[in-house]
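Visitor: Sequence and predicted structure below; questions after.
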Amino acid sequence: MTEQKPSVGFIGLGIMGQHMAGHILAAGYPLNIYNRTRAKGDALVAQGAQWFDSPGAVAAVSDITITIVGYPADVEQVYLSKGGIVAKARPGAVLIDMTTSSPALAARIAQAALERGISALDAPVSGGDVGAKAGKLAIMVGGETSAFNQVLPVLELMGANIALMGKAGSGQHTKMANQIAIASTMLAVAESVSYARVAGLNPLQVLKVIGTGAASSFLLNGLGPKMVDEDFAPGFFIHHFVKDMTIALEEAKKLGLDLPGLALARRLYLTLIDNGFGEEGTQSLYRVYNAIHAEAG
């Protein structure tokens, strides 16, 4: 007899969540879904997922409940509100928040879950829509080892590099380190492409050469060409990246750290939001350097 797989709830079917939930369903797990915009769940329902009308309703029928929503305020609402996920989850269930959110909030959710006899992990991801579609995300996890081991087979459907980083909140702290590295690297890539263009070089040719040397990175090789082509379609929204950088700066302040590269990147991205580009991808930072050169000219 084939062992019944645990039922999985998935809340948040955006650019990444849609693919992540799809991998779980394709692997034969019973899938229960919710999203604020119901139409985003239609394709999964057509493939066999069950729709529910609230996050709490999903949690009530799921052995594992996964969320990937927008902002810490959204996380707090879906988990800790009256009738939310923590209040409605089954005894023994495991909750996994894959949103990039506040480490302190992750610890609060874990404690609230513990008081109800359930487990909560913070498990933010990196890899964008490309990694989500391929099931190759990096997943950084905070929480109890027993809960991590219990849900690892499900995490492995979405990620290729999965690590338990420590107690509750540690996954979010790790994601902050990731976003800090990305922020300054995006500055560097945009400046490199701008320099190549203004110097009269073929920027794509420059990227092809330097992309195999010490400057090589996913951002240089993946997003550099999009900057050259002025392809600013989102793999990760600017307004979500600004949210992440804001959290990172707040956490750095608590730790007594000054991070000038991160602060500069956030300031430049905020100018893009102010000019109506918040729904574009993070490679749109190149717009800032185009504008600076145009003004200088």
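Guide: Structure's in. What do you need?

Visitor: alpha carbons only for contacts and neighbour counts from here, please
Guide: Will do.

Visitor: list the helices and strands the longest strand seen in the chain packs on?
Guide: Scanning the chain for the longest strand, with DSSP state E as the assignment, gives strand 159-166. Where contact means 3 or more Cα pairs under 8 Å, 6 or more residues apart in numbering; DSSP states H and E, strand 159-166 is packed against strand 137-142, helix 145-158, helix 170-198.

Visitor: Rebuild the ones you listed as a markdown table, extending it with mean neighbour count.
Guide: Listed next are the helices and strands packed on strand 159-166 as a markdown table, based on neighbours: other Cα atoms under 10 Å:
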| stretch | mean neighbour count |
| --- | --- |
| strand 137-142 | 26 |
| helix 145-158 | 16 |
| helix 170-198 | 20 |
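
Visitor: Kindly reformat those as CSV containing distance to Ser62.
Guide: Output for the helices and strands packed on strand 159-166, formatted as CSV (distance: least, Cα to Cα, whole Å):
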stretch, distance to Ser62
strand 137-142, 20
helix 145-158, 13
helix 170-198, 23
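
Visitor: Below is structure B, check it against A:
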Amino acid sequence: MRGKIILFTPENTVIGFIGTGVMGKSMAGHLLNAGYSVIVYSRTKEKAKELLVKGAEWSATPKEVAEKASVTFTMVGYPTDVEEIYFGENGLIQNGSSGSYLIDMTTSAPTLAIKIYEEAKMKGIQAIDAPVSGGDVGAKEAKLSIMVGSEKEAFEEVRPILELLGTNVVYQGKPGAGQHTKMCNQIAIASNMIGVCEAIIYAEKAGLDPQNVLKSITTGAAGSWSLSNLAPRMLAGNFEPGFYIKHFIKDMKIAIDEAERMGMEVPGLSLAKSLYDQLVEKGEENSGTQALYKYWMS
């Protein structure tokens, strides 16, 4: 038992936010709107410009964030980015204060989440893995699904802050459990995206109005978030990233590696990754995942 639950209020809490990209920018904005003091860091300061205009404070390094914030969120691209930010002389763990909290919302490796937790705990810091699902729309509307792995008491302490970012905040279990749950999410999406694209292409080749088809199938048994939110983007020729293909491939690789470690075959996931790999070869790595539609256009 660690004692009384800590209340992180806008009056007593400085929040650090590292990673102000497509999703992080909106998420940090919600924390500002809730009245929290927010310190931001991003490799490219320009990406944080809107937040700075709204009152966020700029930090030149993750070290500076760790020294000032009692709760720090990270939302970056790859596990290697996470490692760079958390470890080393300028990292969050080395420079964070005992009693502070680190919340990684990056989709990363479960084994890395456990390593971060163990290293942080030795310094009296609570580390939480809390990857999200919902894309740019969920981030903008504060309707993300947040999957949490941590000590249960630590989760309860940061839960009110997490609820400013998402409407479905679920404690999944011990450290690493949040990342394992996100792998389940990505596995389900990977095969579903193939189905969504094939359904739209089929409708077009059958001479149907695909927009009209969507009116029927989005509300039936075939309904999914991807079908409702990404199929319309495909039809509009909008392939801007709500979630980058390059990041989705990273997630699928993590899931495949974890599945192999558990002795599990994932043929659907492997097929989806192979199709996205082909799109990367054609220069689509910075497109949104809905650009899988282009596979059938080549």
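Guide: Received the coordinates, thanks. Keep in mind the model is a prediction, meaning the values are calculated, not measured.

Visitor: Can you calculate the TM-score here?
Guide: Put the two chains on top of each other and the TM-score (TM-score structural alignment, normalised by the length of structure 1) is 0.96; 290 aligned residues with a Cα RMSD of 1.1 Å.

Visitor: circling back to that earlier point, equivalent range in structure 2 for the longest strand of structure 1?
Guide: On the basis of TM-score structural alignment, strand 159-166 of structure 1 is assigned to residues 166-173 in structure 2.

Visitor: Mind listing what's buried along that stretch?
Guide: Across stretch 166-173 of structure 2, burial judged by 16 or more other Cα atoms under 10 Å covers Gly166, Asn168, Val169, Val170, Tyr171, Gln172, Gly173.

Visitor: do stretch 3-11 of structure 1 as well
Guide: For stretch 3-11 of structure 1, by 16+ other Cα under 10 Å, it's Pro6, Ser7, Val8, Gly9, Phe10, Ile11.

Visitor: for these, which one is nearest Ser192 of structure 1?
Guide: Ile11 (38.8 Å; Cα to Cα).

Visitor: What is the aligned counterpart of the closest one in structure 2?
Guide: Aligned partner of Ile11 of structure 1 by TM-score structural alignment: Ile18.

Visitor: just Leu204 of structure 1 next, same as before
Guide: In structure 2, Leu204 of structure 1 lands on Gln211 (TM-score structural alignment).

Visitor: Same check on Ser102 of structure 1?
Guide: Counting by TM-score structural alignment, the partner of Ser102 of structure 1 is Ala109.

Visitor: how close does that match sit to Ala255 of structure 2?
Guide: Distance, Ala109 of structure 2 to Ala255 of structure 2, using Cα to Cα, to the nearest Å: 8 Å.

Visitor: The helix or strand in which the match of Leu204 of structure 1 is found packs against which elements?
Guide: If you go by DSSP states H and E, Gln211 of structure 2 is part of helix 210-217. For helix 210-217 of structure 2, the elements it packs on are helix 177-205, helix 231-235, judged by 3+ Cα pairs under 8 Å, 6+ apart.

Visitor: how far away is Thr74 of structure 2 from Phe17 of structure 2?
Guide: According to Cα to Cα, Thr74 of structure 2 stands 6 Å off from Phe17 of structure 2.

Visitor: Any idea which of the helices and strands packed on helix 210-217 of structure 2 gets closest to Ala221 of structure 2?
Guide: For Ala221 of structure 2, the closest of those is helix 177-205, at 12.8 Å, according to Cα to Cα.

Visitor: Mean distance of the closest one to its aligned residues in structure 1, please.
Guide: For helix 177-205 of structure 2, the mean deviation from structure 1 after alignment is 0.4 Å (mean Cα distance after the TM-score superposition for structure 1).

Visitor: Before I go, just wanted to say thanks for your time.
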